[in-house]
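Chemist: just the structure for this:
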Amino acid sequence: MVAALGFVTIGLFLALTLTRKVSVLLALVLVPVAAALVGGFGAELGDMAAKGVVKVAPVAVMITFAVLYFSLMIDTGLFDPVIRRVLAWAKGDPMRITVGTAVLTLLVALDGDGASTFLITVSALLPIYRRLGMRPLVLTGVVCLGAGVMNLVPWGGPTARAMAALKLDASDVFVPLLPAMAAGIAWVLAAAYFIGRRERARLLAEGARLPDPRTGVPASGPGTPKADELTAPSAPRDARFWFNLALTVVLVVALVAQAMPLEVLFALAFAVALVVNRPTWKQQQELLERHGANVVLVTTMIFAAGVFTGVLGGTGMITEMSKAIVSVVPDGTGGILPVVTAVTSMPLSLVFTPDAYYYGVMPVVAETSAGLGGDPAAIARAAILGQMTTGFPLSPLTASTFILMGMAKVELGAHQRFIFAWAFGTTLVMTVVALLTGAI
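Modeler: Modelled structure (predicted):
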């Protein structure tokens, strides 16, 4: 009964958001609340929702200060040199810009943290897309692909959870997947190329006059971007610029090293940056007023997601759904369990949180595989080929997804429809290579 209620809840949520019947914010709150009432959990509803909100509170705090920090850095022109270099290479060609987006994302995502990846890449690249009239959906989609495949790194959340759940190390889980990961990166770059070509064709069909990609010289005529619109404004690199650059480098290093909780690091970095760049009270208020709307948009989504996951977890829906999925696995199919796990791992990112999947579903599947003569480590490797790796930037169950959506001002449903097939393709390509190399 509880498992069925959970599947209905997830299905209704996805149906409402993908068809745009209601906003994601309303669906995140009202759908699980209604399900809890129908299931007879009304008495515990407040406590479950509150626990979910408390659990995501550190993420919301981190994002609040992170958005403010990078917004301040954008205002001060810190990312202008990056923008100019990308533009110089791309020469105003949407295809090159899209491929450049993938390359930058793959590099930035080495830290294994989706939130910081989205904050940095969208902050740096969104102005380019706006200047050329490219759709923000292309930006979020390509960033999604790059961040997804790089989330396989051992210090990323999914792989770390898989190793902890089955008491394995990186040599058991990650190292055998290196060829598959390399194939996934190649797929992402190829996908970015084709998406970029399609975006270039769309702009030309709409009458846009793009610069010649061979020379960078803009075509003449109406709709042609001006030269100064294709280049970020060049501000003099004074002492504050170098201070901001040093502060950001220190911040990124501290984030990777996990020197402090992420929310504390961003709070401290923002406070220091604010004092240096906006020393007066009036300047500080202007900054908060200018970017406060972005903060509210993202954090409300995160707290709503906390209600969603809190209710589903507190009612036992997630646990019962896990058991129900495992119960339908027929006897004698142990040999194909890794393949089934790999192929289903990415879509299940839309249904299960990483904790629910890696600590709830995966151990049971691994135990089943072992009982049928399979290798539990193969199940772990299969799981990370998609579950909250290629799938996390599309999942409504991860807070960082709403950072990506909020910063680019893109609807979650539109983002999912645009990039789902490409992201699923990443998993399928890596699965094929993992099979060929014996990793699964």
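
Chemist: could you use CA atoms for every contact and neighbour count after this?
Modeler: Will do.

Chemist: residue 25 sits in which helix or strand?
Modeler: Following DSSP states H and E, one finds residue 25 within helix 24-38.

Chemist: I'd like the next helix or strand past that helix.
Modeler: Scanning onward from helix 24-38 (DSSP H and E), the first element met is helix 45-75.

Chemist: now for that next one, which elements pack on it?
Modeler: helix 24-38, helix 114-132, helix 262-277, helix 281-314 (3 or more C-alpha pairs under 8 Å, 6 or more residues apart in numbering; DSSP states H and E).

Chemist: my guess is residue 208 contacts residue 224, does it?
Modeler: Yes: the criterion here is C-alpha atoms under 8 Å, and residue 208 meets it with residue 224 at 6.4 Å.

Chemist: tell me which of the two has more neighbours.
Modeler: More crowded of residue 208 and residue 224, by other C-alpha atoms under 10 Å: residue 208, with 19 against 16.

Chemist: just say helix, strand or coil for that one.
Modeler: coil (DSSP: H, G, I helix; E, B strand; the rest coil).

Chemist: likewise for the one 4 residues further on?
Modeler: Per three-state DSSP, the secondary structure class of residue 212 is coil.

Chemist: what's around residue 205, how many residues?
Modeler: Neighbour tally, residue 205, other C-alpha under 10 Å: 10.

Chemist: one more to line up against the first:
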Amino acid sequence: MLALAGLLTILLVLAAIMTKWLSPFVALAVIPLAAALLLGQSHLAGGFMLQGLEAVAPMGAMFLFAILFFSILSSAGLFRPLVSLIIRATRDDPPRVALGTAILTSIVHLDGAGASTFLIVIPPLVPVYDRLGLDRRMLAAIVAMAAGVGNMLPWGGPALRAATALQVPVMDFFAPLVPVYVVGLLTLLGLSWWIGWRHRRPATASGPAFAPAMGQDEDPVPLDWRYWTNVVMVVAVLGAMLSSLLHPAIAFMLGTIAALTVNLRGAGAQGEALEKHAPAAISMIAILLAAGTFTGILRGTGMLDAMAHAGAGLLPASVAGHLPVLTGLASMPLSLAFDPDSFYFGVLPVLAGVAEASGVPAVDVGRAAVLGQMTTGFPVSPLTPATFLLVGLAGIGLADHQRYAIFYLFALSIVMTIAAVAFGVFPL
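Modeler: Here you go, the predicted model:
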């Protein structure tokens, strides 16, 4: 009963969001609450929602202050020289821009943190895409692909969870996946170039091949003490966040205070800046909080755990020997149904036990799972707050992002699964 209720709840939420029948905020908050009421847990639903809110509140605070921080600095002209440099380096060529986006994201995501990657990469690249007239969904999709492949690394959440659940040292777990990871990177670069190529405009006799960059008549930003103070400010905030010296929310809050103080004089100007930039964050914070209540209800009512065990129990014994490759092929879509904790600590141990009983090493199923489950799948899953951070920073809707990016992310997962079989990571 709980498993069916959980499955229907997730399917209804996904359908409501992707068809735009309901806004993400309404769908994430109302549908799971209705499910809890129908299950007779109305007296506990409030507590479950509060637990979910507590889990995502730091993310909401980080998002608010990050938007304010980067918006204030952007208004001060911090990113304009960088935009010019990137456009000159890419020669206004969409494939080069796309390739540069993939490489930059892959480097930044070496820390394994999706939220910080999105915060570092997307704000300075949005003006580049806007100046070239490129679809922001293209930016979000390429960043999602690069972050998804990077999430496979042994210090990323999925690999750590899988190794822990299977009681295998994480480096032993990941070592056979190194060539698969390399194939993922190469496929990412190829797909990014192809996406950029699709956005090229044909050359004409009277003009260049690409749309002229908007805002070329803007006055150049003076590289004075204030500009370089802003640069140092960004480095300090990101350094404090990435080194875990400060929680991201605190780092960005202090950065926002410093940005207001350096670039705007007086309470009136600072208040106007907050009023100008805050609305961009409010709607996404509401969605983040709703996502927290969604996960809180599913976990608290037991629907997630029930789905994990019921799904594994329905597996026919005849396919147990092919579990690794089947898991690899299904791993990316499974990110839309299971959060990482539920899958890796609930579903994976059961699947691994079934495989082991059929003579297939349990670790093979775990390695197959990290080829998509909350790796290539996490940047489109409504079960991860980072997804909403990604689309919020890119300024696009979740449904639009999912429809555009899921094909590419699924393709990445399939290619890496084929590579894993080819390299002998697990059998066909």
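
Chemist: please state their TM-score.
Modeler: The TM-score (TM-score structural alignment, normalised by the length of structure 2) is 0.93; 426 aligned residues with a C-alpha RMSD of 2.2 Å.

Chemist: show me what the helix holding residue 25 of structure 1 is packed up against.
Modeler: helix 2-18, helix 45-75, helix 281-314.

Chemist: so what's the residue nearest the centre of structure 2 up against?
Modeler: With distances taken as C-alpha atoms, centre = their mean, structure 2 has residue 379 as the residue nearest its mean C-alpha position (3.0 Å). Residues in contact with residue 379 of structure 2 (C-alpha atoms under 8 Å, 6 or more residues apart in numbering) are 144, 147, 148, 386, 387, 390.

Chemist: mind redoing it with 10 Å?
Modeler: Residue 379 of structure 2 makes contacts with 114-115, 140-141, 143-148, 335, 385-391, 401-402, 405-406, 409, as judged by C-alpha atoms under 10 Å, 6 or more residues apart in numbering.

Chemist: filter the residues you listed down to just the buried residues.
Modeler: Those of the contacts of residue 379 of structure 2 that meet the buried threshold are 114-115, 140-141, 143-148, 335, 385-391, 401-402, 405-406, 409, by 16 or more other C-alpha atoms under 10 Å.

Chemist: cross those residues against helices and list the overlap.
Modeler: Secondary structure assignment by DSSP state H places 114-115, 140-141, 143-148, 385-391, 401-402, 405-406, 409 of those in helices.

Chemist: any idea which element residue 244 of structure 1 lies in?
Modeler: Per DSSP H and E: helix 239-257 holds residue 244 of structure 1.

Chemist: likewise residue 366 of structure 1?
Modeler: helix 362-371.

Chemist: helix or strand right after that helix?
Modeler: helix 376-383.

Chemist: output the contacting helices and strands for that next one.
Modeler: Applying 3 or more C-alpha pairs under 10 Å, 6 or more residues apart in numbering; DSSP states H and E, one finds that helix 376-383 of structure 1 makes contact with helix 157-166, helix 170-173, helix 337-345, helix 362-371, helix 412-436.

Chemist: can you put the ones you listed in a markdown table and add distance to residue 234 of structure 1?
Modeler: Written out in a markdown table, the entries for those read as follows (distance: least, C-alpha to C-alpha, whole Å):
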| stretch | distance to residue 234 of structure 1 |
| --- | --- |
| helix 157-166 | 38 |
| helix 170-173 | 44 |
| helix 337-345 | 45 |
| helix 362-371 | 51 |
| helix 412-436 | 32 |
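
Chemist: what's the most buried one of these?
Modeler: Of all those, helix 337-345 carries the top mean neighbour count, a mean of 23, counting by mean count of other C-alpha atoms under 10 Å.

Chemist: beyond that helix, next helix or strand please.
Modeler: helix 354-356.

Chemist: for stretch 287-301 of structure 1, which residues meet the burial criterion?
Modeler: Of the residues in stretch 287-301 of structure 1, 287, 294, 295, 297, 298, 299, 301 count as buried by neighbour count, 16+ other C-alpha under 10 Å.

Chemist: this completes my enquiry, with thanks.
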